Every structure is written in C-alpha cells, then in structure tokens.
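Asker: Sequence and predicted structure, then a few things I'm wondering about:
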Amino acid sequence: MIIGIDLGTTNSAAAYWADGAPVLIPNRLGELLTPSAVGLDDDGGLLVGRPARERMASHAGLTATAFKRYMGTQHRVTLGRKDYGAEELSAMVLRSLKEDAEAHLGQAVTEAVITVPAYFNDKQRKATRRAGELAGLKVERLINEPTAAALAYGIHQLAGETRFLVFDLGGGTFDVSVLEIFEGVIEVRASTGDNRLGGEDFNQALANLMAAADKRLAAGLQGDRQLSAKLMEAAERARRALTSASSTTMTLSWQGEQFAHDVTAEGFESAAQPLLDRMRNPVLRALRDADIAPDSLSEIILIGGATRMPIVRRTVAKMFGRFPNASINPDEAVALGAAVQAGLKARDAALKEVVVTDVCPYSLGVNIAERLPGGAIEEGIFSPIIERNTTVPVSRVNIYETMSANQKQIVLGIYQGEARRVADNVRIGELKVPMPRGPEGQPIEVRFSYDINGLLEVDVHVIPTGERHNLVIADPEDQVSPAEMERRRAALALLKQHPRDSEANRAALARAERLWEDALGDERDWIGRLIQQFQGALATQDVRVADTARDELMAALDQIDGPRWL
C-alpha cells in the first residue's frame, strides 16, 4: 500500500487514493492533522503529535517542534539526555503517520509519496528521503508542496486549459509556484520561495511585541527556554485570535506572576510588515522565470495554514489586484495532492491520463575562474549548467577551457544555488579531470543530466584526447537497488543529445541553408535571419523550444519553395 504524506513544519497529514478520490487518514485521536512535535514524558517514554505538542510550554526541555527548518543541516535538538537531528525527529512523526494509516486501512503501508517545500535544496530533499526510510517507508517520490496542492485543486479541471499561481505559506516555509494545466498535463512552470519564512516567524513578531512592552519579561527571556516556549505559545494563540478579531490580549504566567499585553490587528500588521515585504520578491521571480504576466493567471490559490491570516490575504490581494482563491482547506490540500500522486504511482485507472511535470528548483553548475581586464584571475565563480526552473528530467551541456599552458588538470566543483560566488552556494560534489599538455584554451565539454528524484549525472568529454569521465551524485544512504539505479541512468542517457544533433533539426537546417544558397538579395537576408533565430533556439538546449522553432522555420521555408512532398 502506498500513501501520500504532507510532512509539515507545524502539522503533518496522510492520505490515500481510493474510489477515484484522495481520502485523508485520521490519526489515533481521530484528528486529520498531527502536530509535527516530538517529546519525552516524565518517564522517558516517546511522545509524538498532540501529546508532545501540549507539553511544549510546560516541558520545553523535553519537547521539539519546528525541526523541519533544520532538515539537511548538522543542527541537533536536545531532548532529555540525548541529541537528535531533524531527520531523526521527522522519522518519528512519519512512523506515527505510518502506524495510524495501517490501523485505519487494516493493511501494511510500505511506500509513500512525501511532500517537500519547492525551495528545498538537494541536501534537504535527501534528508527528507532518509527520514522516510528511517520510518520504515520506501519513498517512491518526493513531490513539491505547491505541485501537490495543484493536483488537489486541478484534478477535476484537466479537460480545460488554465494557469494559476500557488501561494504556499506554511508554519516554517514559503513557496510560490506557477503552474499550467492543459490536455491532461499539469506542468510546473516555475517554483521559488523562502525556506525561513512562515507562521512561526509571525508568532515571533507577536512575541517580540510583548517582550518589548515589559522589561521584566525581556530580561527573563535570556537563556530561559521554558519562558520562550510559553511566550511563543501565547503568540500563536494571539495570531489565531487575530484571524477573526480586531484585537486580543496575550497572556502567560511565569514564576508566579501573570503577564498580559493587548495587541491590535493594526499593531500586528505593522510588526509583521518586514515579513510581508519578503513575500514580494519570490512572487516576482516565479512570474519572471515562468514568463507569465500576472493578469494571465486564472487563479491565485492559497494553501498553508498561515494564509488564513487576514494580513497575508490582504497582501496577496494588493499584489495581484484581485482576491485570491481560498476554497481549498489550506491545511489539507498538500496531503490530498500527495495522495493523488500516490494514485499515479499505483497506476490507478482513474488517473491514467494525468501527467505531472516538475522543475529543478535551484540552478546546478560548476566553479570556474575568470580573467579580469587587467589580467588578474578571479576564482570561485559559479557557472550554471542547468538553470533553476528547468523542467526535469533534463540534460544540458557547456564548454569550458583551461586557463594556462600545460595545465595538468581541471578540478570541477559541483554546486547548487543562485549566488554568483560558489562559496555562497551548496557544494554537492567534485570531479578531477586530467588534461593533456598544450597551450591554454584546451576545451572540455561538461554535461549535467538530472532526474525528478534528484539523481545528477556529470559527464566530462576532454575534446583534445577524446577521454571521458563520469560522476554520479546520489544520496549515499538512498537505498536504491543497482537495477533501479541503472534504469534511472538509462532514462537520463536518452536525454544526452544536443537538439542541434537531432535528425529533424539537422534536416531543417540543411533545407534552410540550401534555400539560402539559391536565394539572392532581400530573400537571402531573410533566410539568413531565420537560420540565426533557429540556431539561437537550438542553443537553449530546450527540446520544446527547439521543436517550436523548427515548426516556425519550416512554415517560413514553405512560403519560398512550397510544402515538402516527402
């Protein structure tokens, strides 16, 4: 049995596909949402979900929440006498969801589709996969949260064509994705976001307001984990109250004293304004990367529990000049979409016509050096090979050259990120390539091939000698069989052809060059421009762009010598 799981910062949920629809799975308390909280009871026993969450304010040293923010890092959380990593704590939540699903379904659950923020990097995604495996699950696929929400929203609209933006503000992360539905295909056009922006940050803004209003409280917060937990709990209660009220009172008790602070919706919005401002750039970047105008979007879809805040909904409405769509339960959409993906994996007959594409959320590339105008060399520059928001699976190639005579080797550091300097990006591998003796400018061809599960294959062709080198970057703890790895590499191998080398494109270019030779004057100039445009499309290495450009070229050439008869 395969299920879909929304592993959230604040709450998690599980669902399955049955009788043509996704169905949420209640936990052992009969609730559809399980708090992403892990703790120890007074006897050292493990608590997961609501029992742990309820003890956060009273037993802060024995409880952990919001650990999803530390996925893929070395950050450790102390519970009692033991330290835990984020993936270990996440595994405990996933195991609890697995057990609840088995109890509800009456059968073993062995596989899962798990959601991740669209802007999670490679390390964070692999940590999530490991958490699933630690929980006893085979992780069939990681799916981006906005993509999952699109499945939940768009599954009944696949007959039409529509574009929409998914605005996902959860407890700890913020994602924006632009998607298009057409002819049974859900295509992600662009995804971006902020992994350090969510409901927890709005809680902190309220906590800061209360602390700033009382010097005793502010002094007591220094190093007191218990008081911090109580203050954050008071802030969350206030944030929820301000969803439907114009004012509320934050209260807490500490060391026999009662503290209270009145807060208004206007005061909250003012304190949270820097957080609201941070939402703008990811939205603009996603629209720019997707090359879609805001007024061409059919809907702006809100998901994530933090989008219930009126200040967030007003901010979104101001951005787009219209009200967003809040018809989907923001807490449940992602889990329901994960269940749809689970149904696709299980090849459910009701879903056989649905195709889902996704994108690479970060650019992938290598470190290079550049020669400055004065002759000095600047090292550590990032050269992207696969740009962010490229549809996956994908294969791209770049040419690089040695910078000195008789250079013995090229050391290719492999990075993921958007910063110009590699030091500010995530290093994911390295390949050392021996070079032959010779003048500077010896070329190598570097090809990156990347699949939907995060497998990156690096191929290097040393052009002067014909030597080839290969590096496969995958999670060393990802329990993939040799046969499965070979299957995934074989699928990538089919992509390793530059569009300029395909027979159809070579034939189109040959036809254009033949007609250029036959033409004179303005007609020859026009054909020359057509050839340049087509070569520019081929240089993008995007098969869809090349195919569209070829069709346009052939239609133009038909005007000169008539339709092809073969």
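Answerer: Perfect, I can see it now.

Asker: Please count neighbours and contacts with C-alpha atoms only from this point.
Answerer: Will do.

Asker: tally of neighbours for residue 315?
Answerer: Applying other C-alpha atoms under 10 Å, we find 17 residues neighbouring residue 315.

Asker: Residues touching the strand or helix carrying residue 126, excluding its own?
Answerer: Element membership for residue 126, per DSSP states H and E: helix 122-134. Contacts to helix 122-134, defined as C-alpha atoms under 8 Å, 6 or more residues apart in numbering, come from residues 71-73, 87-88, 90-91, 94, 114, 116, 138-139, 142, 416, 454, 475, 477-478.

Asker: another one to put next to it:
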Amino acid sequence: MIIGIDLGTTNSLVSYFTEGGPVIIPNRLGDNLTPSVVSINEENGEIYVGKIAKERKITHPNLTADIFKRSMGTEKKFHLGEEEFSAEELSSFVLRSLKEDAEEYLGQTINEAVISVPAYFNDAQRKATQRAGKLAGLKVERMINEPTAASIAYGLHNENLNTRFLVFDLGGGTFDISILELYKNIMEVRAVAGDNFLGGEDFTEILVNMFFNSKKIKCNSFDTKLIEHVRKQAELCKQEFSNSKNVIMKCKINGELIEQEFFIEEYEKNCQLLLAKIRKPIERVLKDAAIKVREIDEIILVGGATKSSIVRNFVGKLFGRLPNTNINPDEAVALGAAIHGAMKERNEAIKEIVLTDVCSYTLGTNVSLRREDDSYESGHFYPIIERNTVIPVSKTERLYTTYDNQPSINIEILQGESRFAKNNLFLGELNIDVPKGPAGREAVDVTYTYDINSILEVEVTVVSTKLKKRIVIQKNEGAMSEEEIEERLKELSYLKIHPRDKEENKLLLAKGERLYEESFGEARRTIDMYLRDFEETLDKQNKHDIEVSAEELKKFFDIVENDGLD
C-alpha cells in the first residue's frame, strides 16, 4: 500500500485510500495532526516527535526544533544539544513517526509514500524531501504539489462541467497559489506562484511583537524559554481571533502574570505587510495564466492558516466572493496525497483522471551577451523552459561560441527567475568539446527535458560533429549521495523514536514540566505535587491505577491552563 503524507511546516498528516475514499490515519495519541516538532533526550538518545516535542519546545528549547521545513534543500544545521541535524534529517523523524502510526493502524509494513510539497518548492527542496523519505525508510517515487492534492481531495474532478478554480494554500510556513482547469477527466494546472517563507507562523510572530512592544519588554534573543512561552500564548490568541473581535493575552514573566488586550482591528493593521506579500503571488499567477479574477469559478482555501478570519476576509474582498470551505483545510492536502497514491497503484475505485502539472520555476543556462562594442558580457540567465510550462516538456535552444578558437562550451544548468545567472539555483553543469574556429561558427543544441517526477535531463549536441553528451539532474549540489545516506542512517541508528505505549504518559509529564515552568508560588508547588504523585504511580506499573491517575492529571492540567490556581 502507498500512503499519502502532508509534510507540513507546523503540522503533518498521514492518510491512505479505501474503497470509500481517502482516510486520515490518527497518530498514537488519536489525533489527526502531528506537530512537525522534534526534540531529543540527551540522556538516553530518545527522539520525541509531535505533541511531546511541542511541549518541550518551551521547557527544553535548546533540545527542540520546529519550522525546519523552511530550511529544506539548504545546508543549515539545527543544534539540539550536542547533536547536529539538517532539515531533511529532522523531517525524516517526523516521516518515520507517521510511517509507524500508519503501520500500527493498518497492521502492515509500509514502504512507499506520496509526499506533498509546496508548488513553489525548487529542485533542491524537492530532492531534500525525497531524501528525508529515504532516511525514514520510505520509497518516494512521486511527490504531488500541495494545491493539486487539495483540488483532488475537494472532489472537483467529479464535476461534469468545465471548471476553472484557484487554490489558495496558506500553511504554517509556506504560501502557494495555483490556478487549475478541469475538463471532463483532465485536470490541468495553468500556473503556480508562491512564497516559501510566508505562512501562519508569521501571523503568530506579529502578535508576539505586539505583546513585547505594548509592554515595552526588551527580549534578549538568548532568552529562548521566554520567547517560546510568549509565542505559545500568541498562537492561542491568534486562534481565538477567528471567533472573537478581542482577545486577552496572558503571559507569566519573571513570576508575574502580565495581561494585554488586543483588538482585531489593530491586529489586522499590523498584518498589512503580510497581506501585501500574499497579494503579490496572486497577481503574478493571474498574469502568468492570462486569466482575470472574474473568470475564476471557485476559490478553495487550503492550509491551517486559512482558518484565520483576517485571511478569509482578505480573500473574500480580493476576489469578491466567499471561498469554498467544504473540507477541513488542515486535511485536504493529505487526503489528496492518498488519492494520488491510489492512482499510482491504479486502484480500480479511482475514476480515471489525467493530471497535468507545470514547471514551477524557469530552467535555463548561463550565457554571454554581446555589447554594443562587440565584446561579450558573461553571467546572464538564458531561459530554456519558462516557468508554468506544462510538464512533461522538452525544449531545445541553439547556443554559439563567443570567441575565436573556443575549445569547448560549458552549459551551467540553472533554476530561477533572476536575469543574472549567479542569483539562480545551480543544479549542475555539462562541458562539451567543439572544433576550434572563428567566434560564432560552432554551435550546440541544448535540450532540456523535465518530467512530472522533477527529473531534468539535459542533452547537448554539437551541430557540426553530432557529438552528444547528456546529464540527468536527480540531486542538487551539496546533497547526500546514496552511500552518504546509508552512512547517515547508521550514524542515526542509536536515536530511537519514543515508544508508542508510553506516549500519553510522557505527554502528560512534558505538559506538567511546561506548566510548572510557566507558574510560580503556590501554583508551582501544587503542580509539582501532582507530578510526583503521577510519577510514583508510573513506577508501580499498575495499568488501572495509571489510567485513573492520568485522567485526574488531565483534568487538573485543564484547570491550570483555563482557570489558573490563584
């Protein structure tokens, strides 16, 4: 069986396909959403993923990482204590946890997954996602763009009429905008745009800054516990704004409870720069698709951040209509990934549908351009496959020598939109010999072929001699080789994801630690007493007593969080 995975910045989900349609698989705690947070216990090498790790983000910030999806495809390292991890390694822990949840739920071994990625992910980010899957023990032959997955999940492919729709996908850390067209059983992506550094986390950060500024609190960047505590409260207030026009943010700082009331109007005013950033990709995708707003039949909201009233109102005003909200925006992408997995397996329960996608970024090469004085200036980007070209696609361009007796031509393979080669992503290069002669006599035909699996083949042919060279781009510069992946798997083998059967109890202890650190005075002593009682019950290993004690502790924690003990 092929499972579907939505590997999100803030939360991740896993799903599978049944005869009745796609189904979300609950994690070991019974939740559909697994926070994309990873924490390490330095004492025993245990890895915590999800809710426990999220609690530890406040109590053990230096041993915990989140929002690492934004660093996929980069060389950034995350330091968890003395350990060092890349974004793809941290993502692999999340994927491994989801894989284990699926195996437990389905009662079978899972070896393959379709993983969704932002439509605006570049080649390096997509390959990093595939490597994360491999590190987690998953074969990832197919990835699906998040807006495409969501559109499938909405069931729009079952419509009989010709439909044109826009998918507005604002997740925790990334933003995608896509225009798709449906005609009978063909779903075609017309254009995509986005911002890989814009999402719900940025709207949370606005509230964090509003709180610090309102109280004139100067926060040291090294005070990670304080920052994480305030961020958690800001996230709660952001969610509350979806149903209320005013919220009261409560933070315990240096033993003092500090409260600040915020109104939706001032929050929206502070979010204007973020909303302006959202508008730009929308304008771009409409321009690339050569479509006007009035020609869009349906607006679909995807991603947890679209539950915000500010975002929904912004979308409504921008497009002059109410968006479609018939499905949980948190789950749409994962459900679509499961359907795509079933399509790959040619599941008979799936109505035959043809999916066409587009190349999110322009693919080209580095060329020299002639100046007015007949000299050449190097470093210019020459597009070969333009962005938003329907894939699979193959295109050829002819390039010439630029100086006398030039012995070879070097083709740098680049991805991006800048007119300067150095500002675009380097994917690889290919050098081919040409006969020496006057400038401009010799030429090469450069053919780029790009498929739905993000594999780029570049073939260069010398026009005069018919000499050919080709290269297949399947990994980016600086990425791990197959041997390096195997070696890293061995290195990480001592790290074990926390056992499933202890998950709920560990979560209670982690939550208790967090509440203890956030409290003070008598409340802190009471929390400590409850935690010690629970730990003693755990040590006795009586299942019934543990269940009773755990239920009492949950109720107590609810009182602490909602009403306080003062």
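Answerer: In hand now; what should we look at? Quantities reported herein were computed from a predicted structural model and do not represent experimental measurements.

Asker: Superposed, how do the two chains score by TM?
Answerer: A TM-score of 0.82 describes the superposed chains when it is computed by TM-score structural alignment, normalised by the length of the first structure; 478 aligned residues with a C-alpha RMSD of 1.6 Å.

Asker: hmm, back to that, with the second structure overlaid, how far apart is the helix holding residue 126 of the first structure on average?
Answerer: If you overlay the two and look at helix 122-134 of the first structure, the average distance to its match in the second structure is 0.4 Å (mean C-alpha distance after the TM-score superposition for the first structure).

Asker: Name the next helix or strand following that helix along the chain.
Answerer: Following helix 122-134 of the first structure in sequence order, the next helix or strand is strand 138-144 (DSSP H and E).

Asker: ok, back up a step: and the helix holding residue 126 of the first structure, how far out from the chain middle?
Answerer: Averaging C-alpha positions (C-alpha atoms, centre = their mean, to the nearest Å) puts helix 122-134 of the first structure 13 Å from its chain's average.

Asker: Also stretch 523-530 of the first structure?
Answerer: On the basis of C-alpha atoms, centre = their mean, stretch 523-530 of the first structure sits 43 Å off its chain's mean C-alpha point.

Asker: What of stretch 418-433 of the second structure?
Answerer: Counting by C-alpha atoms, centre = their mean, stretch 418-433 of the second structure is centred 26 Å from the centre of its parent chain.

Asker: for it, how far is the first residue from the last?
Answerer: Between the opening and closing residues of stretch 418-433 of the second structure we find a distance of 28 Å, counting by C-alpha to C-alpha, to the nearest Å.

Asker: Same question for stretch 549-564 of the second structure: list its buried residues.
Answerer: Buried residues in stretch 549-564 of the second structure, defined by neighbour count with 16 or more other C-alpha atoms under 10 Å: 549-550, 553, 557, 560.

Asker: Redo those residues as TSV? Include distance to residue 391 of the second structure and secondary structure.
Answerer: Listed next are those as TSV, based on distance: C-alpha to C-alpha, whole Å; DSSP: H, G, I helix; E, B strand; the rest coil:
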residue	distance to residue 391 of the second structure	secondary structure
549	57	helix
550	54	helix
553	55	helix
557	53	helix
560	55	helix
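
Asker: The strand or helix carrying residue 96 of the first structure: average distance to aligned residues in the second structure?
Answerer: Of the helices and strands defined by DSSP H and E, residue 96 of the first structure is found in helix 86-105. On superposition with the second structure, the mean distance recorded for helix 86-105 of the first structure (mean C-alpha distance after the TM-score superposition for the first structure) is 0.5 Å.

Asker: Tell me which residues of that helix come out buried.
Answerer: Under the neighbour-count criterion of 16+ other C-alpha under 10 Å, helix 86-105 of the first structure has 86-103 buried.

Asker: same check, this time on stretch 30-47 of the second structure
Answerer: Applying a neighbour-count criterion of 16+ other C-alpha under 10 Å, the buried positions in stretch 30-47 of the second structure are 32-41, 46-47.

Asker: Include distance to residue 348 of the second structure when you put the residues you listed into TSV, please.
Answerer: TSV is the format used below for the buried residues of stretch 30-47 of the second structure (distance: C-alpha to C-alpha, whole Å):
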residue	distance to residue 348 of the second structure
32	27
33	29
34	30
35	33
36	33
37	37
38	38
39	41
40	43
41	46
46	42
47	39
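
Asker: Now the terminal residues of stretch 335-353 of the second structure, how far apart.
Answerer: The first and last residues of stretch 335-353 of the second structure sit 16 Å apart, counting by C-alpha to C-alpha.

Asker: For the stretch 451-566 of the first structure, just list every one of the strands.
Answerer: Listed in chain order, the strands found in the stretch 451-566 of the first structure under DSSP state E, counting those that start in this stretch are 456-462, 467-473.

Asker: Could you export the ones you listed as JSON lines, including mean neighbour count and distance to residue 65 of the first structure?
Answerer: As requested, the strands of the stretch 451-566 of the first structure are exported to JSON lines (neighbours: other C-alpha atoms under 10 Å; distance: least, C-alpha to C-alpha, whole Å):
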{"stretch": "strand 456-462", "mean neighbour count": "20", "distance to residue 65 of the first structure": "32"}
{"stretch": "strand 467-473", "mean neighbour count": "14", "distance to residue 65 of the first structure": "31"}
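
Asker: Mind checking the ones you listed for the one nearest to residue 430 of the first structure?
Answerer: Smallest distance to residue 430 of the first structure across the strands of the stretch 451-566 of the first structure (C-alpha to C-alpha): 8.4 Å, for strand 467-473.

Asker: tell me what the closest one is packed against?
Answerer: Based on contacts counted as 3 or more C-alpha pairs under 8 Å, 6 or more residues apart in numbering; DSSP states H and E, the elements that strand 467-473 of the first structure packs against are strand 426-434, strand 456-462.

Asker: dump the residue contacts of residue 183 of the second structure.
Answerer: When contacts are counted by C-alpha under 8 Å, 6+ apart, residue 183 of the second structure touches 160-163.

Asker: Taking these together, which two end up most distant?
Answerer: 160 and 163 (8.7 Å).

Asker: Which one's more surrounded, those two?
Answerer: Between residue 160 of the second structure and residue 163, counted using other C-alpha under 10 Å, the more crowded position is residue 163 (18 against 11).

Asker: ok, the more buried one touching residue 182?
Answerer: Yes. Taking C-alpha atoms under 8 Å as the contact criterion, residue 163 of the second structure and residue 182 are neighbours in contact, 5.1 Å apart.

Asker: Leaving out chain neighbours, which residue sits closest to residue 534 of the first structure?
Answerer: residue 549 (5.9 Å; C-alpha to C-alpha, 6 or more residues apart in numbering).

Asker: quick one: the one you found and residue 539 touch, right?
Answerer: No. Using C-alpha under 8 Å, residue 549 of the first structure and residue 539 do not qualify as a contacting pair, with a distance of 11.4 Å.

Asker: any idea how far the residue nearest to residue 534 of the first structure is from residue 323 of the first structure?
Answerer: Taking C-alpha to C-alpha as the measure, residue 549 of the first structure falls 37 Å from residue 323 of the first structure.
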